[in-house]
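Participant: I'll drop the sequence and a predicted model, then ask my questions.
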Amino acid sequence: MVRGLAFCSSAIGALALASAAQAQATSSSQTSGTGDVPAAVAGSSEQGGLSERNAADIVVTGSRLTTNGNNLPTPVTIVSTEALLRNTPTSVPDALKKLPAFALSRGTAVQGDTTDNATGAYLNLRGIGIQRNLVLLDGHRVPPTSYTGAVDTNILPQMLLQRVDVVTGGASAVYGSDAVSGVINFVLNTKFEGLSVQAQRGLSTYGDAPSWRAGAAYGMNFAGDRGHVMASFEHYDQNGFLKEARKSGRAVYALAGSGTTADPYRLITNARNSAIGFNGSIFSGPLAGQQFVAPGVVGPFQHGTTQGAGLESGGDGFYGKNSSAAADVTTDQAFGRADYAITDTINIYAQGFWARSKNFNYFYPFLFNPVVVIGNDNAFLPAALRPALGGPFVFSRVFDDAEHRLAIKNETTSWQAAAGLTGSVGEFKWDVFYQHAQSTSRNQGLGFGVAANLFASLDAADEGLVRSGVANGNIVCRANVTNPGSHPGCVPINPFGTSPATQDAALDYIYGSIYNQPRFPLDNVSASISGTAFDNWAGPVRFAVSGEYRRLGMDITTGIPGSALADCTGIRFNCVQGTTTYYYGGGGITPVSAHQTVKEAAFETEVPLLANSAIGNASLNGAVRYTDYSTSGSEVTWKVGGDWSPLEGLRFRGTRSRDIRAPSLYDLFQPATLANSGYQDVHTGFNGLVQTQTVGNSSLTPEKADTTTLGLVFAPSFIPRLSISVDYFRIKMKDVISAVDGRTQVVQRLCEAANGTGPYCDLYDRPLAFSNRSLDNAPTRVRSTQLNGATLKTWGIDTEINYSAPIGADNRLTLRGLAGYQPQLTTVLIPGTDPIRNGGVASIQQGGGISKLRLTGFVSFASPHWSVDVQERWRSSLRQDANRSVVYNIPKVPAVAYTDITLTAFLDSDRDKSIFLSVQNVFNKNPPVYVTSAFSGTPAFQYPSIIGDDVIGRYFSVGARFKF
């Protein structure tokens, strides 16, 4: 903490390090595409409260009232996209994730899965969930790309973005559901003129992760400046890399131990699974414990140093080899807009965008797990070895060739068509808006074994020996001889110490892919009117009234290349007809189609209370919204806020709000899937197999959050261009939606405590009344579903400092600093269970842990011919685990800082043409090692670092930006 405070104190001078890029934007905002936003606002935060912002009124996210951002009671951080991309050239979302308000945001360094696009750019405010902040494009909702309801921000157009407004307080009353932790509004520059082109290339210091970006944008006026058109297209591509490409990835870390005082968790390297090898291991019979050391040759399994729980350091065992440390990402974004002034007071516009985002990452090698049974008469086994095996034997192995690793491939395509009218009548402004938008994702798992194909391929036989008892050397799949045509295309595989590279045909046969394709269509129509209702003793009383109707759908299709159940005809081992699922080692999403309609009406007002009085100026802001969901009924959200300026340069502000997040359509309508599972019943004492059902819950209601913010903005007149803001926030959520499994003892006891009533008892189907405790009343079905049973609490303090000063006649120094202190992030998943305290914790389980203190600073120096921008990012150290009873003999995950520098040369006096060199992670700082206890006893597949730390290392980008 001392080091953190030392850094913080130095950052107070340099903790403002962002507007530097903005100072430059200040002088060029009218010529380089930053549009009609006041330069100070476009380049820095609303919280800074710079006096020159009063020069213009703009619509700042956080209120539907046209206002200067400095006067809002709700904290809003405003950052120009020019500044974001100057310091982080890869993308606007990548740059946003470096700000302290964001924690646990997803990106290419997050491991993917087969059901959702985990490696997309999903932003997470406060670390409380990617689904609990609302993403807007120019003030309008963007359709989800994930089952959670979250948006992959890689799909948003970037070339014509002007700025990003980040509301760091609840805003459901103003903008609707999901704005629990805040709103992220990507604001377009609708007045762009001219032609802008850009191109860049990037490469890591290790010679990998190459990237390139190219884009163009054009805008012009027509019809005597009554009309305006603009369009853009941009392409970005970056390759990922395997974890072995970095030192920490090659070390193969794992946690050994059990987390007790007698056996604390300890970090080991060169970790291996002590049982399974890459060439095949034997688990039963006279040769149990042996492995295949060469094709058909059995030898001893070389063990490393025992670490307990089936884990060794060194030896021949299996480990998570050749998985991705970062995924490939490719994005294409196209945007077009036209607007025309029909009259002096009415404007019509139409706009649309199309975008595609692709992600790909390797998961881990294909493993025969659980183990399989193979006959000792397998044709690939030498005749001399077969008697020594003693009959059919249990076997497992790993295939780790590059062509047949498990991999995750995601592609999301989104498009939007929208049109609207804006106008004014006297003092009143109005608008009407309609959009149709759609996001379609294809989430694909590659290299998953097809059960029946695998089992048929493993049962290899000599064709002549099976047919006539005389061997002919032609090795085939036995099932196709005993049951001709039962498994067309079957290619026998030799798993006994043979290199997979020599068996491509067999591996191609046993591997398959599984995919799901969710489509989210959105139709949205809205209208609003705002203006001044009347003047009171202190000034104009302003209001905004809005209404909205939207229809959101979800259609999921899935694809498998054959029957959903295995055809076991002719297969002797492993396969069970009609019960073994077609995919071996993989799962899928069941098809579903559902929709919901939402009707909303909202009112917002701002009432001045004091104006130029002896005790200063003061105003009150309030909003209320009525929302009716076709799926979960009606809800009312509200916000009350106020600000008071007792003297010039000092302002106090605060808000209190009720915010909601509605359950996603998948939460509500996830189709039922059935399985048989082990179960011990507290109620009757039954212990055995029971049918289990995983299903959505159509009775879910919205999550509810109460948010409080209190803050001050200080912009002293005796230090021009300095502003300091400090804001406290507290969020308490109830009815939080979380997965609940009726098999767990905790859930069963909650039902017992309720004497058979309440939501937890709905998870059990019993044939008799609850009062019957005989074995005859054991449940016939136990459910796993989503319930409104969890709670979440967090609080913290945000600080921002901005300063800008001229240096000589033509130079400018700009400083900006942002600090986020968030010591609490506590979740209770099920009432009566211990809270999970993730504040200051590295754990990625149950939502994930966050560092208590996060700092980002920006410094910029700009002259007429060149500029230099520096960004510094730091986070505090982290405890290993949220569970205080778990014992580690490893220290905390250390604090870490990353430095980015960009040098820009201007080729003309207007700074419209420039070339740049950007170096991110200048000092090539490696991420501190972290391995979650979820992988204790198993060599981890994912890269050993926390979410948000830099796994790429030093990265160089060179490029050019020209505007004509």
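Facilitator: Done, it's in.
Participant: drop to CA atoms for contacts and neighbour counts, all remaining ones
Facilitator: Will do.
Participant: What segments of the stretch 251-400 of the chain are helices?
Facilitator: 386-389 (DSSP state H, counting those that start in this stretch).
Participant: Which of the helices or strands spans Val640?
Facilitator: Assigned by DSSP states H and E, Val640 falls within strand 633-647.
Participant: who touches that strand?
Facilitator: 71-74, 171-173, 615-628, 651-660, 701 (Cα atoms under 8 Å, 6 or more residues apart in numbering).
Participant: Next step: those residues restricted to helices.
Facilitator: Ser172, Ala173 (DSSP state H).
Participant: try this one next to it:
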Amino acid sequence: MYKSYSKIWTITVLFLFTVQGVLAQEDSSKEVEEITVTGTQIKGAKISGALPVSVISIEDIEGLGVDSGEELLENIAENGMNLFNEAENASGGVNSARGDMGAYNLRNMGTGNTLTLLNGRRLVNSPGYQTELIGGDYVPAMTVNSNLVPVWGIDRMEILRDGASAIYGADAVAGVVNNVLQKDYEGFQFRTKFGWFDNFDAEDKTFTAKFGKNFNGGATNISIFFDHYDREPISAQEDPRWGNSDHRQWTTCDLADGVDPEGRCLPAGSPWANSTSFRNTSVNNNYGQFDMVTSSEHGSSNPYNHVFTDSNGEFEVFPLGDSRCSNRSSQGGEVFDTGYGTCIAQDGNGTERYNLWGFTDARSDLQRNNVFVYINHDLGNGIESFTEASFYTSDYKITRHPSAPFSSVKHRVGPDNYWLNQMKLADGTAHFSGKQLYVDNYRFAEKMRRVEVEKKTYRLLQGFRGSFDEWDWEGALLISKATSDDITKDRISNTLLKEALWDSTAAAYNPFSAGVDSNIERLLIDVYRKGESELNMLDFKVANNEVFEMPAGPIGMMFGFEYRHETVVDDRDPRLDGTINYIDYESDTYPEVSDVVNSSPTGDVYGKRDVMSLFTEAQIPLAENVNAQVAMRYEDLSDVDRALVGKIAIGWEITDGILFRASASTAFRAPNIIQINEKIVVRSGTRNDYAMYRVEQLNGLDKDDLNSRLSMQRQATGASNLVSEESDNTSIGFVFSPPQVDDLTITADYWSIEKENTIGLFGRDNHTVQDMALRFANGTNNCDSFVGNPAVVRDAPDADEAAYFATAGVCPFGNVKHVEDNYLNLATRTIEGFDVGVYYNVDTSFGDIGIRYIGSFIDTFEQVPG
């Protein structure tokens, strides 16, 4: 159980009693002060109350007790999966955007389809990117870091739930999240919060402060907001279920009375009892498997064949004393003691498996600081100066499981390896002396990987606003930069490992000792990834909510332009980007292999983009109780095509308390800078080679003997011919506020997003399926020239396996070397759903009681093939 304790010191004391469900509320049109709501850039526009905008207020945030923007995400009903989280970072390794991260994902459209603002202007993207599954494979995604904003400085968070590209530009396909900070704050507030757990040795500490004061007779206000968050790590060892990746023991229970109070046990006789589906351990262990490189060395004439190796010349290492050391009758009870606390036995005895979670951290060690300074000054001539300055830092540390080599990049123990040649039977026979061995199913478990990520972001904005002849005008210059320094300690160099496995001295690496005195130190390296992201922006707009009168009321209009310059730098470690090359035993080098064990080669990326935008918006009263919004935006991007998008919305107050609202808009999302500027990206992952799978089936191989599922590499380069994703967004709904019940509001909205040209990949699985279809359609015709799917690059076929392919009726082919899979614009993707909300407030002598329910439901998510 998690517990917390907090104290507040403040000059102004506020008593607030709140009963909260999902804390979000519709934007209210009852505000006295004219404000700009996210859905419109015209102050005081009547259409604002008819736009589907949800608001999370400062009172809601206080009630939730969240400590970060990432936690606030979890309380946004419209937000989908946050894929930039700690669990995803662990699985993606150095190629993930690691550290203190969170990402908005409205409508579950995917990261990058939600535009994130601070006080109505863009936030800089996080410098780290990672990949998400779009189409058939993984595509680079970029996002604003949700933790950039000081949570306790927020006045409200506005969530525009329909497409808003016509209002704010690219990326607003699924909607907009606008973080509005408290303005002209007066007073001082100091807050501390301490949290701890009943069962874990970890604490959370939060310190926040805000200060605001008026100067110059009220003409100047300075507001300062500061957040500090410090949390301690939690080791997986502190909970038996976290610390053991084999969960089979938790699925079956010996219940004397048949009562299962925790509801975690499978029924007696369940086919899932002890299923390996719950076994999350790895075959890659420091008790490895070793295979003879030369086929002649595992012939029947060799004395160790079928004694200490199987017929393929393969043996495994086990702890000395394990029953598997001597359980084969062919051994006659003899144990091959390596002398290193281990034994050698035939392959097929049951691999020793590794507990991936044993000594890892279930939660990271994290410190975060956020400071925001707001300076507003009335110049006395009808012009107001506003200045924003913010600075964010975070320091993140976590322990992850140790590295294991890719199965496609096998290392070898050299014939002169010192420790190999010391292994002898009791009679002095050195069976494996001078042999060259493949290293298989191995993990360098001596050293856990230690990940340390430091992030920094600054943002400076200077703006002016005023009025001229009934027109409100505003302009600002924004400069922002984010950096990330990601270091993984205790990684393994392929080059250093190769040298150590062929060393004939006692300094050689010993892979037979299960990590004891193995000389692992000579293999260790630190691997870095450094990123930068910059956003510079200049904008100006003029607006008037009463340009001229119509019979039903005044027309409001807004005109504006925006220029922004964005740059992204992703600088990879020299051992990843090809500066330091590793050449494997198949003569492959960069970009097919890197010099870091278990990391795909990745080149550096540098890209920039200039965007010029012109936009306009109009509020049109069609009748006394009907208002419309029309907006258009033109964007000219320096590296992709231009875009022209529009929006129309209508609000019809049918009767007192019933409002009908609807909108239709076009939106766009430009390819992100990584997708365009990647020189080459290589990723490895386990996939099926479906052509080989079919050949094996037709040869009658048992499923346990299939070798068609293997580590398969994908190679892609940035595509400058990509076009922007385009979408048609529609929304229709109502707002019901019965006059008979004060402060009760019920809303319901149906929405749909139909998106064209989604940027994705055809995918390795699809490419090999296509390769299979082409090969079996061709049969055995023109085998010397037939290539199948040219995107599937294969090794030359093995001449010894010709009969094997003849049985299947196809031309011989080798294993997949890699798949060439470049980014492309896919066919139509459709997402549909509905939102409902119930909001009720009651004023009592104890304070304000607020009951909130908001639900967002997706009932259609379709991707047309192609």
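Facilitator: Good, I have the coordinates. Values in this document were obtained by computation on a predicted structure and should not be read as measured data.
Participant: picking up where we left off before, what range in the second structure matches the strand holding Val640 of the first structure?
Facilitator: Aligned by TM-score structural alignment, strand 633-647 of the first structure corresponds to residues 641-655 of the second structure.
Participant: What are the buried residues along that stretch?
Facilitator: Arg642, Ala643, Leu644, Val645, Gly646, Lys647, Ile648, Ala649, Ile650, Gly651, Trp652, Glu653 (16 or more other Cα atoms under 10 Å).
Participant: Using TSV, lay out these together with distance to Phe432 of the second structure.
Facilitator: Formatted as TSV, those follow (distance: Cα to Cα, whole Å):
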residue	distance to Phe432 of the second structure
Arg642	67
Ala643	68
Leu644	71
Val645	71
Gly646	74
Lys647	75
Ile648	78
Ala649	78
Ile650	81
Gly651	83
Trp652	86
Glu653	87
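Participant: Leaving out sequence neighbours, find the closest residue to the counterpart of Gln238 of the first structure in the second structure.
Facilitator: In the second structure, Gln238 of the first structure lines up with Arg231, judged by TM-score structural alignment. Spatial nearest neighbour of Arg231 of the second structure, chain neighbours left out: Asp204 (4.3 Å); criterion: Cα to Cα, 6 or more residues apart in numbering.
Participant: and the one you found, what helix or strand is that in?
Facilitator: strand 203-215.
Participant: and the helix or strand that that strand is followed by with strand 203-215, angle?
Facilitator: Sequence-wise, the next helix or strand downstream of strand 203-215 of the second structure (DSSP H and E) is strand 220-231. Computed by axes from the mean of the first three to the mean of the last three Cα atoms, to 10 degrees, the angle separating strand 220-231 of the second structure from strand 203-215 equals 180 degrees.
Participant: packing partners for strand 220-231 of the second structure?
Facilitator: Counting contacts by 3 or more Cα pairs under 8 Å, 6 or more residues apart in numbering; DSSP states H and E, strand 220-231 of the second structure is packed against strand 203-215, strand 365-378.
Participant: hey, which of those is tucked in deepest?
Facilitator: strand 365-378 (a mean of 20; mean count of other Cα atoms under 10 Å).
Participant: Pull up the aligned stretch in the first structure for it.
Facilitator: Aligned by TM-score structural alignment, strand 365-378 of the second structure falls on residues 328-341 of the first structure.
Participant: mean offset of that stretch relative to the second structure (after superposition)
Facilitator: On superposition with the second structure, the mean distance recorded for stretch 328-341 of the first structure (mean Cα distance after the TM-score superposition for the first structure) is 1.9 Å.
Participant: Let me see the contact set for Lys599 of the first structure.
Facilitator: Per Cα under 8 Å, 6+ apart, neighbours of Lys599 of the first structure: Gly547, Glu548, Tyr549, Arg550, Thr627, Asp628, Tyr629.
Participant: make that Ala95 of the first structure, sorry
Facilitator: By Cα under 8 Å, 6+ apart, the contact set of Ala95 of the first structure is Leu84, Leu85, Asn87, Thr88, Pro89.
Participant: The fourth one corresponds to which position in the second structure?
Facilitator: The reference is to Thr88 of the first structure. Matched by TM-score structural alignment, Thr88 of the first structure corresponds to Gly65 in the second structure.
Participant: Tell me which other helices or strands the top strand by length along the second structure touches.
Facilitator: In the second structure, assigned by DSSP state E, the strand with the most residues is strand 524-550. For strand 524-550 of the second structure, the packing partners by 3+ Cα pairs under 8 Å, 6+ apart come out as strand 471-492, strand 553-572.
Participant: Mean deviation, the first one versus the first structure?
Facilitator: Comparing strand 471-492 of the second structure with its match in the first structure after superposition yields a mean distance of 1.6 Å (mean Cα distance after the TM-score superposition for the first structure).
Participant: Remind me what that strand packs against, helices and strands.
Facilitator: For strand 471-492 of the second structure, the contact count by 3+ Cα pairs under 8 Å, 6+ apart identifies strand 449-468, strand 524-550 as packing neighbours.
Participant: buried stuff in that strand?
Facilitator: Buried-residue list, strand 471-492 of the second structure, by 16+ other Cα under 10 Å: 471-492.
Participant: now the angle from that strand to strand 553-572?
Facilitator: Using the same axes, to 10 degrees, strand 471-492 of the second structure lies at 20 degrees relative to strand 553-572.
Participant: The helix or strand following strand 471-492 of the second structure to strand 524-550, inter-axis angle?
Facilitator: Where DSSP H and E defines the elements, the next helix or strand beyond strand 471-492 of the second structure is helix 494-501. Angle, helix 494-501 of the second structure to strand 524-550, by the same axes, to 10 degrees: 160 degrees.
Participant: Any of the contacts of Lys599 of the first structure buried? List them.
Facilitator: Members of the contacts of Lys599 of the first structure classed as buried by 16+ other Cα under 10 Å are Gly547, Glu548, Tyr549, Arg550, Thr627, Asp628, Tyr629.
Participant: Can you lay out the residues you listed as TSV showing distance to Leu853 of the first structure?
Facilitator: Putting those into TSV (distance: Cα to Cα, whole Å) gives the following:
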residue	distance to Leu853 of the first structure
Gly547	40
Glu548	39
Tyr549	40
Arg550	39
Thr627	36
Asp628	39
Tyr629	38
